[in-house]
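Asker: Take a look and give me a structure for this.
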Amino acid sequence: MTITAAPVEKRERTGVTVLLWILLTPGLVWTVLRLGGWEPGRLIQLMAFTPYVAIGSFVVAILILVCRRWTAGAVASLVAVALAACVLPRALPDRDKGPGDGVRARFMTANLLLGGADTAEIVRLVEENDVAVLALQEFSPRAEAGLAAAGIDRLLPYHSLAAEPGASGSGLYSRFPLADPGSKRNVGGFLQAFGTVQAPGAGPVFVESVHPLAPSAPDTFSGWRSDLANEPRSDADGPRRILLGDFNSTLDHAALRELISHGYRDAADTVGEGWIGTWGPYDGDLIPPVIIDHVLVDDQIGVREVSVHGVKDSDHRSVVAELTLPAAS
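Answerer: Got it, this is the predicted structure:
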């Protein structure tokens, strides 16, 4: 009996096709979840890595098209385009960066990693970048003492401080007087220092050092959602608002996008610097960089520049945003 090669070739071709569909399925599922804003369970953590999945989706699409599987290739291409539409705009400056007229001031946020970050370096960054308002997370009594010894009061003499050991403390330092300073404790247990800043010539701006609970384990997921949901909105009457800090969320998290939709813009995204990592490998962990530290500004506040700076002995990098505050009416 003669065995032809055709059935063998057909089986091999079918096997390759099945393999390629299996290869593109995770990206397809990821795209559906991302576009739908669904983040069940540990997908909260995984969603932070969407930019890497977007890059991988292009590789998969090219591979499938090279193999001439046109139906699978069309689906893979749609996946790649959809994910690119989610993440690519962060690397492109917006046409609307907010009002250009007003009072310029620089705002900085830094997570101090249980208060152990190099406080002298924090003060140096404040001075070198002409920072007017500094928000700190994981702000401990040790960090408060270290900043005082390094001369923070000379640069930013007004404070709203809520230092605690561990990760829960919060601090706000300002060059300008702080009205109604205070702090609140989130559902997740972290403190958030706040106050209303009024730079000379500018109207009042409410500023808060943000630190929702990290979604590190299943028993923290509910607190993470609650903390983000309870952050102050800026689409109602009252002073303009700036929220800056460690949001433990990226722009691929629906909970953060929901907050931003209530009167804010993300400063780094606005100026095309939204792909610069702020957390991950900076203390030696084998984690790809992700962007969980943000400066969210009221949409009546302009964004001019954003820069990111390493901080010794912290797993976060600091973020500095130059903003244009509305002039006093």
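Asker: drop to CA atoms for contacts and neighbour counts, all remaining ones
Answerer: OK.
Asker: Near the nearest residue to R233 once chain neighbours are set aside, how many other residues are there?
Answerer: Leaving aside its sequence neighbours, R233 sits nearest to H262 (C-alpha to C-alpha, 6 or more residues apart in numbering; 5.6 Å). Other residues within reach of H262, judged by other C-alpha atoms under 10 Å, total 15.
Asker: Next, H262: secondary structure please.
Answerer: Following DSSP: H, G, I helix; E, B strand; the rest coil, the label given to H262 is coil.
Asker: So it versus F194, what's the distance?
Answerer: The gap separating H262 from F194 is 19 Å, by C-alpha to C-alpha, to the nearest Å.
Asker: what's the helix or strand for the closest residue to F206 other than its chain neighbours?
Answerer: With C-alpha to C-alpha, 6+ apart as the measure, T196 is the residue that lies nearest to F206, at 4.2 Å, once sequence neighbours are left out. For T196, the host element (DSSP states H and E) is strand 191-197.
Asker: which helices and strands does that strand pack with?
Answerer: In terms of contacts (3 or more C-alpha pairs under 8 Å, 6 or more residues apart in numbering; DSSP states H and E), strand 191-197 is packed against strand 158-162, strand 170-174, strand 178-185, strand 205-210.
Asker: show me where the stretch 101-250 of the chain has helices.
Answerer: Here the stretch 101-250 of the chain has its helices, by DSSP state H, counting those that start in this stretch, at 119-128, 141-150, 152-155, 221-229.
Asker: want to put them side by side, so please do this one too:
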Amino acid sequence: MTITDAPAETRPAHRPRLTRTLLIWLLVVPAVVWFVIRAFGLEGGRMIQGIAFTPYVALWSLIPALVALLARRWGAAAVAVLTAFGLAMGVVPRALPNLDRGPADGVTLTVMTANLLFGGADPAAVVRLVRENDVAVLAVQEFTEPARDGLRAAGLEELLPHHEFAAEPGASGSGLYSRFPITAPASHRTDGGFLQSYGTITPPGAGPVLVESVHPLAPAVPESFGGWRSDLAGQPAADPEGTPRILVGDFNATLDHKLLRDLIKTGYRDAAETTGEGLIGTWGPYDGDLIPPVTIDHVLVDERIGVRDISVHGVKNSDHRAVVAALTLPEAK
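Answerer: Prediction:
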């Protein structure tokens, strides 16, 4: 008699247990792989896009940990718990205000970034946010000539009369508006083909500050992945001995992308993470797309600049939300 002919009560009892163990490991392994990719900056190919959703994976990773614990699969449970903890350590601090927000005393400057979605965002909505939040510097991306004209008609240049325009059709244009004169205004084109406007401002009572409207190429398709990497790697590092910088715009990257983390480590602080608002989505479903929100619009400030507050606001007819940051600049020496 073969084993398959044996009575049911004599068949091996370990098979269902083995199957359950295998299924649990199949739940655990994807979170482990995700953690390794995120921790060591191994994102490549489509994972460049996927890694942006790490906060959701961190939350999901609690499920295999709980399942393994309830099933008393202690090996799988240990791995799952450590993985969930590791992902949490990368994500949770963004929701906790930092004790160190930088200098609290100095000159207040409020900056704002807004991606205009091929120039189609509602000009009145943008101007209203500038007025209501007392914004002194506005960086815009996907800035077109019709957008420039619409913002002018809506009264933006009455509030922020100084500017650097690098308007182009499509998504590559950039602009910088300021309440204060801009020294040496200019723009440069990234390797990926997008323009970034920049210039130096000197608010009354403060020293000079260099502000740049940031917009690396979006990693939308495989053909753009190389340009995205090059553009992020090419963003100006902080210079502790030079003029303090503010990088503000659509970085097309979250804090789960190693290239952005590496840029911050040169001497910046992320305003949203500093204030505990780092998990508020800025891109995704805001124009109707069924995409979970992710945080790809940032205000990075030199560590010599303090962060007082940050807020995120919807902009009609844009797939991005505007980010407004109240900062503290060093006083002039």
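Asker: on that earlier part again, deepest of the helices and strands packed on strand 191-197 of structure 1, which one?
Answerer: Among those, strand 170-174 has the highest mean neighbour count (mean count of other C-alpha atoms under 10 Å), at a mean of 28.
Asker: Can you state the residues of structure 2 onto which that strand aligns?
Answerer: Under the alignment (TM-score structural alignment), strand 170-174 of structure 1 falls on residues 174-178 in structure 2.
Asker: Counterpart of W283 of structure 2 over in structure 1?
Answerer: Aligned by TM-score structural alignment, W283 of structure 2 pairs with W279 of structure 1.
Asker: What about its match, how many residues nearby?
Answerer: When neighbours are defined as other C-alpha under 10 Å, W279 of structure 1 has 24 of them.
Asker: and the gap between it and P89 of structure 1?
Answerer: Per C-alpha to C-alpha, W279 of structure 1 is found 20 Å from P89 of structure 1.
Asker: Structure 1: matching residues for stretch 145-158 of structure 2?
Answerer: Against structure 1, stretch 145-158 of structure 2 falls on residues 141-154 (TM-score structural alignment).
Asker: residues in contact with the matching stretch?
Answerer: With C-alpha atoms under 8 Å, 6 or more residues apart in numbering as the contact definition, stretch 141-154 of structure 1 has outside contacts at L112, G115, G116, A117, T119, A120, I122, V123, A163, E164, P165.
Asker: So G281 of structure 2 belongs to a helix, correct?
Answerer: No: under three-state DSSP, G281 of structure 2 falls outside any helix and is assigned coil.
Asker: so who does it touch?
Answerer: Counting by C-alpha under 8 Å, 6+ apart, G281 of structure 2 touches P293, V294, T295, I296, R321.
Asker: For the match of stretch 145-158 of structure 2, which residues meet the burial criterion?
Answerer: For stretch 141-154 of structure 1, the neighbour count (16 or more other C-alpha atoms under 10 Å) marks P141, A143, E144, G146, L147, A150, I152, D153 as buried.
Asker: next one: stretch 53-73 of structure 2
Answerer: For stretch 53-73 of structure 2, burial by neighbour count (16+ other C-alpha under 10 Å) applies to 53-55, 57-58, 61-65, 67-69, 73.
Asker: so where is it in structure 1?
Answerer: Taken onto structure 1 by TM-score structural alignment, stretch 53-73 of structure 2 occupies residues 49-69 there.
Asker: So what touches the matching stretch?
Answerer: Outside stretch 49-69 of structure 1, the residues touching it (C-alpha under 8 Å, 6+ apart) are 17, 20, 23-24, 27, 70, 72-73, 76-77, 79-80, 83-84, 87, 252, 290.
Asker: Only the buried subset of those, as a PyMOL command please.
Answerer: Selection of buried members from the contacts of stretch 49-69 of structure 1 for PyMOL, criterion 16+ other C-alpha under 10 Å:
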select buried, resi 17+20+23+24+27+72+73+76+77+79+80+83+84+87+252+290
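Asker: Among the contacts of stretch 49-69 of structure 1, which are located in helices?
Answerer: Under the assignment DSSP state H, these contribute 17, 20, 23-24, 27, 70, 72-73, 76-77, 79-80, 83-84, 87 to helices.
Asker: Which of those residues sits closest to R104 of structure 1?
Answerer: Nearest to R104 of structure 1 among those, counting by C-alpha to C-alpha, is V87 at 28.7 Å.
Asker: which position in structure 2 aligns with that closest one?
Answerer: Per TM-score structural alignment, V87 of structure 1 is aligned with V91.
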